[in-house]
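Chemist: Pasted the sequence and its predicted model underneath.
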Amino acid sequence: MLKVVGASWQKTRIGTYILIGAGLLVVAAFFVAGMDRPEYDGTYCATAFWTEKVGLQIEYWKQQNDLVNIPKGAARICYKDSIYQNGWAQLEIETQRSYPDWVQALGAGMLEGSLTWNNIYNQWLNTIGSACDKDENAQNFCTWLRDTISANYFATKQRALARADHDQYWHQIALYFFQLEGLEAGFKRGASRSRSDVEEEIPFVDFLLMNSAADIQDLKIYYENYVLKEGNGGQSEKNFFLPSATMFTKIFQSEANSGWQLLFGHSSAGSYSSMLRIQKRYKFRYHFSPDQRSNTVPGVDISFTGYPGILGSTDDFYIVKGRQVQSIVAGVAIKNENLDLWKNVPVTEAIPLTARVMAANRISQSRRTWARAMSRHPFTGNKQWVSVDLKKLNALEGSQHSNGGEVENEIDIPTKSEVSADGLIWVVEQLPGLLHVKDVSNSFLNGNTTWVANGVPYFDEILEASRVPAENFSMDLPDGDELNTLESVEKYLRLNGFRGDLLGDESVPYGNIDIKLFSFNAKRGLSDYHAFAGPIFMRFHHNQNEDTLTSESHVVVDLATELEVITERRPVRNDMRAIAMRRGSGPFKWSTVVERIPGAEHEGHPDEWDFDHVSPKWAW
């Protein structure tokens, strides 16, 4: 046809090529449509590259399945927001030791801020933003708090930079602030990149506030009693009487020659508004000093349960690993009625608890050195810590573990009366201006091998100083033989849980908001860890009716038996005025409590918190 209308042979050939190309594209389209497309699980990754000439640049890799081969750069991150699926987001960051430590810290912060910016904003809105605008008193307190923490930040960072060359602890404090500054920069970058118009900007001082969550309650007590000078003469009932976190530790030699085992449980207590949760893993290859020729710190690999925008676990739960260390570090808030302790505390010199703990986690090879690091600046953040050295637990087996497997020594495993494991377990307790530390390994192993901590001081010296009536916070402990599995520890923590939304007309949006469970078998060198998110509730056991065991077995829920057990082991305590685990409590749902607890912000939260446990699978 082209020839008929007078087209040249060259034009005819071009037209033919176009038709052939179009036909090939159609065939290719059918072929591509028939191919299997990759399925992604919502994991997003990015890399921070750095050169002295250009500085830090971030490359985003969108959704990824092959996490192992994400380019390393100075720092790399993979992040998955699965809060609506299982109650947790998951974040993993790795840095490389060939880069200056400040580059690693700044790059890690920028990556985290840019990928988690939306949850950071929601967390700030639900906590700092809403709390500081609640009323005039709250506004006045937040104004004083922001001024105090800002001044503290500038002074502390300058001290850290000045001493970093000669003091490994201060070097880590400086890196904490570099990471925090990177987090704010990354947040702004992420919001801008997503073309999202956030209703309010988050000032840098509020990033400082979010990372001082463990200190703010103490600072509020100081403010009300020593700044306003018209305090009520004691902590309010709400601050003091609401239960703290619960921590369960048991080390025992199991029967059937299974070796020495650790069972550990932890249930955080906090505001329901704070329940945007992240499982984090920081694999930071920092050095002992700014000099890159110095050794890498022992605690390179730190996993913890945390929150958006916060660089440590304000839950106070850490798993710390490295070439020279393998440990569990966890804590609960200590109750304190002695306001006189604040008289000699230099609040303006306080270092945020999160920074202190992360520094101790990184530079400490033993539990003794961890306790020594924590003894510096014990001002705010009243806590009771337990730190367990899993390598010492390995030593009890009389065996040696290596990458090539397990080598048995020809010695008998010591009996309970013969156990000596100095350095296995250290307890650290802090009140304003006071700190007491002790290696409790031998007394623990050769005495009562089960310990439950719920905010009452362990040491007599700290208990006396706190003026806490310990009998008001006792918890019944079942026979030791009943708590030999993670399932039994989980049930125990649930039985002793607190749900502030179940207090009827006096309901408060506060309670135990998670459960973390960890076990370690020293003989096999195996560990198990999983965590539940959300206010805890009783998961009643189901018993099958033996008379109706068919393909569709009839299931009977033995509620009466379960409730009887609860009543026996958890009497109503005077300070709580309710058992908080009443019949039919079930999973927490925001939609059923908003009328009873108005004003509790929960932007970005799922409505119902009925999730199974999560065990993170890390790529690096």
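Modeler: Perfect, I can see it now. The structure displayed is predicted, hence computed values, not measured ones.

Chemist: from here on, contacts and neighbour counts on C-alpha atoms
Modeler: Fine.

Chemist: ok, now how distant is residue 94 from residue 619?
Modeler: 10 Å (Cα to Cα, to the nearest Å).

Chemist: quick one, which of these two is more surrounded?
Modeler: A count of neighbours by other Cα atoms under 10 Å puts residue 94 above the other of residue 94 and residue 619, at 23 against 11.

Chemist: Which of the three states applies to that one?
Modeler: strand (DSSP: H, G, I helix; E, B strand; the rest coil).

Chemist: tell me the contacts of it?
Modeler: Shown in contact with residue 94 (Cα atoms under 8 Å, 6 or more residues apart in numbering): 72, 75, 76, 77, 108, 282, 283, 284, 285, 620.

Chemist: One more: residue 88?
Modeler: 81, 82, 276, 277, 278, 279, 533, 614.

Chemist: Nearest residue to residue 392 in space, ignoring adjacent ones along the chain?
Modeler: Closest residue in space to residue 392, ignoring its immediate chain neighbours: residue 424 at 5.4 Å, by Cα to Cα, 6 or more residues apart in numbering.

Chemist: who touches the one you found in this structure?
Modeler: Counting by Cα under 8 Å, 6+ apart, residue 424 touches 367, 388, 389, 390, 392, 393, 439, 441.

Chemist: And residue 385, by the same measure?
Modeler: With contact set as Cα under 8 Å, 6+ apart, residue 385 has these partners: 329, 330, 331, 332, 427, 428, 429.

Chemist: helix or strand for the closest residue to it other than its chain neighbours, which one?
Modeler: Excluding the flanking residues, the one nearest residue 385 by Cα to Cα, 6+ apart is residue 331, at 4.1 Å. Assigned by DSSP states H and E, residue 331 belongs to strand 326-333.

Chemist: ok, back up a step: quick check, nearest of the contacts of residue 385 to residue 374?
Modeler: Minimum distance to residue 374 across the contacts of residue 385 is 8.1 Å, recorded for residue 428 (Cα to Cα).

Chemist: So which elements touch the strand holding residue 331?
Modeler: Applying 3 or more Cα pairs under 8 Å, 6 or more residues apart in numbering; DSSP states H and E, we find strand 326-333 packed against strand 246-254, strand 317-321, strand 383-389, helix 390-396.

Chemist: Residue 498 and residue 346, how far apart?
Modeler: In this view, residue 498 and residue 346 are 34 Å apart by Cα to Cα.

Chemist: which one of those two has more residues nearby?
Modeler: Of the pair residue 498 and residue 346, residue 498 is the one with more neighbours under other Cα under 10 Å, namely 27 against 13.

Chemist: And here is the other one:
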Amino acid sequence: WSQLSVRTNPKYPDLMQAYAAGYIEGIGTKSLIADNWFNTVEGMWDMCTGKTKFCANLKKFLEANLAYMMRMIKDNNDSQYWKQIELNLMQLQGMEDAYYGKVMNLTSNLHLKPFGLTLLNINGDIETLEDVLDDTDHINHDSDHMIGSGSCSALIKLLGNSELLAAHSTWSGYNTMLRIIKKYELNYRDIKGELIPGHTSSFSSYPGQIFSGDDFYILSSGLTTIETTISNSNQKLWKYVKSDTVLEWLRNLAANQMARSGVEWSSIFALHNSGTYNNQKVVDYNKFTPGIEPQPGLLYVLEQLPGLIVYKDVTNVLKRQTYWASYNSPYYPKVFNASGLPALVKKYGPWFTHDRTPRALIFARNHSSVTDIHKMLKLMRYNNFQHDPLSSCNCTPPYSGENAIAARSDLNLAQGEYPLPALSQRNHGATDVKITSSSLHRNYEMIAECGPTHDQQPVFKWSTSPYFNLPHRGMPDSFDFQPIHVKWD
């Protein structure tokens, strides 16, 4: 992990603070941004020069989306929501100007390039946009983007009334493992002149991004927000993905900055639903005091699809089970049924269910082993797929490295036979873990480990990986890292 801390001066207007925060990060991490761009955009993905139908459609969509947001910002200058959208776009503008070598301009207007650093910040949204904007001629299709591909594991664990742990493991391509843990202290004021609730955030991230992307945030409001993605297989819902909405990464940031509770966060995030990069959950550490029974509102779970958002207080479920696990399968029946998953269950079996998919069964079996933060770390890095019966599948050999809390799909056999491409050998796995607690949260601290799990499996090395030829500029050869305790001055 690299670490970055940015703090703005509250004496200056908010837009100047935002631009300066982005600019100084762009200057300080320019070489890392270049490496991340090469590894994830230039090296892995067609550069969208207009030669393909998808690229042309994407550029048109992003230009229309930016124009829509600019219009809404102008027409709603008394709206706190649109003020936060403008501030986040201005922060990205500052970073983009710095990266492309422009002179710092604290009074700059927004002039973001649709195919500039915006591409790094829509890395989650673009998975949905690929489906919507006709990707039939897109040559370099990402291996993460397929039916059944997992995208993150998360666990909320209640240790009696003594502690509450929140953990997240990102699943992605190994070419994305150039990482930064960031802390932003952005001293913005609301329209009443008061400091916004989520002025400070600590989060796992990437070069060139002003949001997490994983997502994992520890906020000054007392909230921790965590995301695991759910996919949509219902083609009828794509009509709700339109340019006159706000993409997930921006709605996420606005909710983080404005909300004081789980229900507030959910209601703000639900505004202007883009239907892209779907799912989210919120832990409110304000509702937890060690030694006292958790209060209602401690855990809100929101699930999103195009045209549909459902959120509820599930604190009672957490108290009854003592854990809440998330693994890319919708919890709410309305969302599950609308997503098209019932048809996949009928075709492929319980792997696509909410409660009988491998990770659901492993979490249900193993969560009771978590008695402290170190045991939580072990569970979130768990992958014993060659020997764990819950990792089995109708495959040859009869198991898959995808069927674990921390996937290692690179270890599947290239010549194996699998009923789903998602279960086969591919550039995909758990690339980190982050954990916080009620005590760590107060100081924006976390325990974090970078790279694919190597507890029960071999250390990932580019030089011996079947994907050694993929772009990985700026990365070490061996990801033999141990957990670190992230602290801030």
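Modeler: Yep, it's here. Just so we're clear, the structure is a prediction, and the values are computed from it rather than from any experiment.

Chemist: I'd say residue 49 of the first structure and residue 95 touch.
Modeler: No: here residue 49 of the first structure lies out of contact with residue 95, judged by Cα atoms under 8 Å, at a distance of 10.6 Å.

Chemist: Settle it for me: which of those two has more neighbours?
Modeler: More neighbours surround residue 95 than the other of residue 49 of the first structure and residue 95, with 26 against 20 (other Cα under 10 Å).

Chemist: Alignment lookup: the more buried one to the second structure.
Modeler: Alignment of residue 95 of the first structure against the second structure is given by TM-score structural alignment, with residue 8 as its counterpart.

Chemist: didn't that match look like it was pressed against residue 187?
Modeler: Yes: with contact defined as Cα under 8 Å, residue 8 of the second structure counts as touching residue 187 (6.1 Å).

Chemist: one step back: the residue nearest to residue 385 of the first structure: neighbour count?
Modeler: 27.

Chemist: hang on, the earlier thing: give me the distance between the match of residue 95 of the first structure and residue 222 of the second structure.
Modeler: For residue 8 of the second structure relative to residue 222 of the second structure (Cα to Cα), the value is 20 Å.

Chemist: for residue 362 of the second structure, same thing?
Modeler: To residue 222 of the second structure, residue 362 of the second structure is 30 Å away according to Cα to Cα.

Chemist: and the contacts of residue 88 of the first structure, which two are the farthest apart?
Modeler: 276 and 614 (14.8 Å).

Chemist: quick one, which of those two is more surrounded?
Modeler: Neighbours were tallied for residue 276 of the first structure and for residue 614 using other Cα under 10 Å; the higher tally belongs to residue 276 (25 against 16).

Chemist: Leaving out the residues flanking it, which one is nearest to that one?
Modeler: residue 307 (6.1 Å).

Chemist: Am I right that the one you found is in contact with residue 277?
Modeler: Yes: using Cα under 8 Å, residue 307 of the first structure is in contact with residue 277, at 4.9 Å.

Chemist: Highest neighbour count among the contacts of residue 88 of the first structure?
Modeler: Ranked by neighbours (other Cα under 10 Å), those are led by residue 278, which has 27 neighbours.

Chemist: With adjacent residues omitted, what lies nearest to the aligned residue in the second structure for that one?
Modeler: By TM-score structural alignment, residue 278 of the first structure lines up with residue 180 in the second structure. Leaving aside its sequence neighbours, residue 180 of the second structure sits nearest to residue 2 (Cα to Cα, 6+ apart; 4.5 Å).

Chemist: Aligned counterpart of residue 268 of the first structure in the second structure, please.
Modeler: So, by TM-score structural alignment, residue 268 of the first structure is matched to residue 170.

Chemist: For its match, grab the count of nearby residues.
Modeler: 28.

Chemist: quick one, what contacts it?
Modeler: 151, 152, 153, 214, 430, 431, 432, 433.

Chemist: What of residue 138 of the first structure?
Modeler: Contacts of residue 138 of the first structure (Cα under 8 Å, 6+ apart): 131, 132.

Chemist: That one sits in which helix or strand?
Modeler: helix 136-163.

Chemist: next helix or strand past that helix?
Modeler: helix 168-193.

Chemist: so how many other residues sit close to residue 561 of the first structure?
Modeler: 11.

Chemist: Translate it into the numbering of the second structure.
Modeler: The criterion is TM-score structural alignment: under it, residue 561 of the first structure has no aligned partner in the second structure.

Chemist: how close does residue 561 of the first structure get to residue 481 of the first structure?
Modeler: 20 Å.

Chemist: what about the counterpart of the residue nearest to residue 392 of the first structure in the second structure, distance to residue 100 of the second structure?
Modeler: Per TM-score structural alignment, the equivalent position to residue 424 of the first structure in the second structure is residue 298. Distance, residue 298 of the second structure to residue 100 of the second structure, by Cα to Cα: 43 Å.

Chemist: again with residue 455 of the second structure
Modeler: 41 Å.

Chemist: if we can go back for a sec, other residues contacting the strand holding residue 331 of the first structure?
Modeler: Residues beyond strand 326-333 of the first structure that count as contacts (Cα under 8 Å, 6+ apart) turn out to be 244-247, 266, 268, 315-321, 381-391, 453-455.

Chemist: Make a ChimeraX selection of the buried ones in those.
Modeler: In ChimeraX, this line selects whichever of the contacts of strand 326-333 of the first structure come out buried by 16 or more other Cα atoms under 10 Å:
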select :244,245,246,247,266,268,315,316,317,318,319,320,321,381,382,383,384,385,386,387,388,389,390,391,453,454,455
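
Chemist: For the residue most central in space within the second structure, which non-adjacent residue is spatially closest?
Modeler: Nearest residue to the geometric centre of the second structure (Cα atoms, centre = their mean): residue 214, 2.4 Å. Leaving aside its chain neighbours, residue 214 of the second structure sits nearest to residue 170 (5.8 Å; criterion: Cα to Cα, 6+ apart).

Chemist: any idea how far that neighbour is from residue 179 of the second structure?
Modeler: 12 Å.

Chemist: count of neighbours near residue 54 of the second structure?
Modeler: Counted by other Cα under 10 Å, the residues lying close to residue 54 of the second structure total 22.

Chemist: from memory it sits against residue 135, does it?
Modeler: Yes: proximity of residue 54 of the second structure to residue 135 meets the contact threshold set by Cα under 8 Å, at 5.2 Å.

Chemist: Thank you, goodbye.
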